[in-house]
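Participant: missing the sequence, but the structure's below:
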């Protein structure tokens, strides 16, 4: 898959975002400011890893990103988007998954659930139709047998 310009600048954008997050929290990121070391110690992320990310070399290890999210008190999803692991549409799909378009009949559901006994199947199908407020298939003669 060909990388787009947006994907190529993701590590630099993530570095700028993380730098802003750390500075907002009072970490001095100037050379010899000690902020990187202090954040690394407080977050549990290795100092070399923090340095690498802030230098714009990216972070794709989701465990590191989860640790960053925890240390920054941010939702993991936000950090994954900032790191370029997910885009906003993918994050939305994870947060609010749309049900599949696959529709099955109550009879097919009974098959998939392994309901083999005839009386149990009729009860399951009838109850499903009742809950969905749809008439069961047939002319009603099957219901007389129940």
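Facilitator: Perfect, I can see it now. The structure displayed is predicted, hence computed values, not measured ones. Numbers count the residues shown, from 1 in each chain.

Participant: alpha carbons only for contacts and neighbour counts from here, please
Facilitator: Fine.

Participant: other SSEs contacting the helix or strand harbouring residue 89?
Facilitator: Secondary structure assigned from DSSP states H and E places residue 89 in helix 88-95. For helix 88-95, the elements it packs on are helix 76-82, judged by 3 or more C-alpha pairs under 8 Å, 6 or more residues apart in numbering; DSSP states H and E.

Participant: What lies in contact with the helix holding residue 89?
Facilitator: With C-alpha atoms under 8 Å, 6 or more residues apart in numbering as the test, helix 88-95 has contacts from 77, 81.

Participant: Quick check: buried residues in it?
Facilitator: Neighbour counts using 16 or more other C-alpha atoms under 10 Å place residue 91 of helix 88-95 among the buried residues.

Participant: now that helix: how far from the chain's centre is it?
Facilitator: Relative to the centre of its chain, helix 88-95 is centred 7 Å away, using C-alpha atoms, centre = their mean, to the nearest Å.

Participant: hold the first one in mind and look at this next one:
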């Protein structure tokens, strides 16, 4: 069973456990070579910070919590609670707005949202998109 198919860790779990679960759920293969670099590039979080958080050798600061929320397309309040910046009680009083899926804004985010994390898979999808686009252009000009 992969981390992404497991239930979300409880609020009392180490931040690193929750972060690994959330990243895996969002298509990142943490065992893949270069995964931490990809996460860092997609989030704007320094690679050393990504590694430190996944090794459980520290907690994220406020701006890192915000960047994680943007990367994963989730509200920042639960991340702030998991990081120890806010008490769990704030989640009980916070209005529960329905979470909207994060709309990818870049090609890299779109590929990650599709669960494509290897360079080979990403190149294959790009080639297919280019071929379909070229086909439609040819059909429109005929």
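Facilitator: That came through, no problem. Computed from a prediction, not measured in an experiment: that's the story for all the values here.

Participant: quick one: TM-score?
Facilitator: Comparison of the two superposed chains (TM-score structural alignment, normalised by the length of structure 2) gives a TM-score of 0.53, and 85 aligned residues with a C-alpha RMSD of 2.2 Å.

Participant: what about the nearest residue to residue 60 of structure 2 once chain neighbours are set aside, how many residues close to it?
Facilitator: In space, and not counting its chain neighbours, residue 60 of structure 2 is closest to residue 83: 6.3 Å by C-alpha to C-alpha, 6 or more residues apart in numbering. Residues contacting residue 83 of structure 2 under the criterion other C-alpha atoms under 10 Å number 21.

Participant: Now do the same contact list for the aligned partner of residue 83 of structure 2 in structure 1.
Facilitator: Matched by TM-score structural alignment, residue 83 of structure 2 corresponds to residue 83 in structure 1. By C-alpha under 8 Å, 6+ apart, residue 83 of structure 1 lies in contact with 10-11, 14, 58-60.

Participant: again, 10 Å this time
Facilitator: Shown in contact with residue 83 of structure 1 (C-alpha atoms under 10 Å, 6 or more residues apart in numbering): 7, 10-15, 17-18, 53, 58-62, 65, 77.

Participant: Buried residues of stretch 43-62 of structure 2, list them for me.
Facilitator: Within stretch 43-62 of structure 2, the residues that count as buried by 16+ other C-alpha under 10 Å are 43, 45, 47, 49-51, 53-54, 59-60.

Participant: surely residue 58 of structure 2 meets residue 15?
Facilitator: Yes. Here residue 58 of structure 2 reaches residue 15: they are 8.7 Å apart, a contact under C-alpha atoms under 10 Å.
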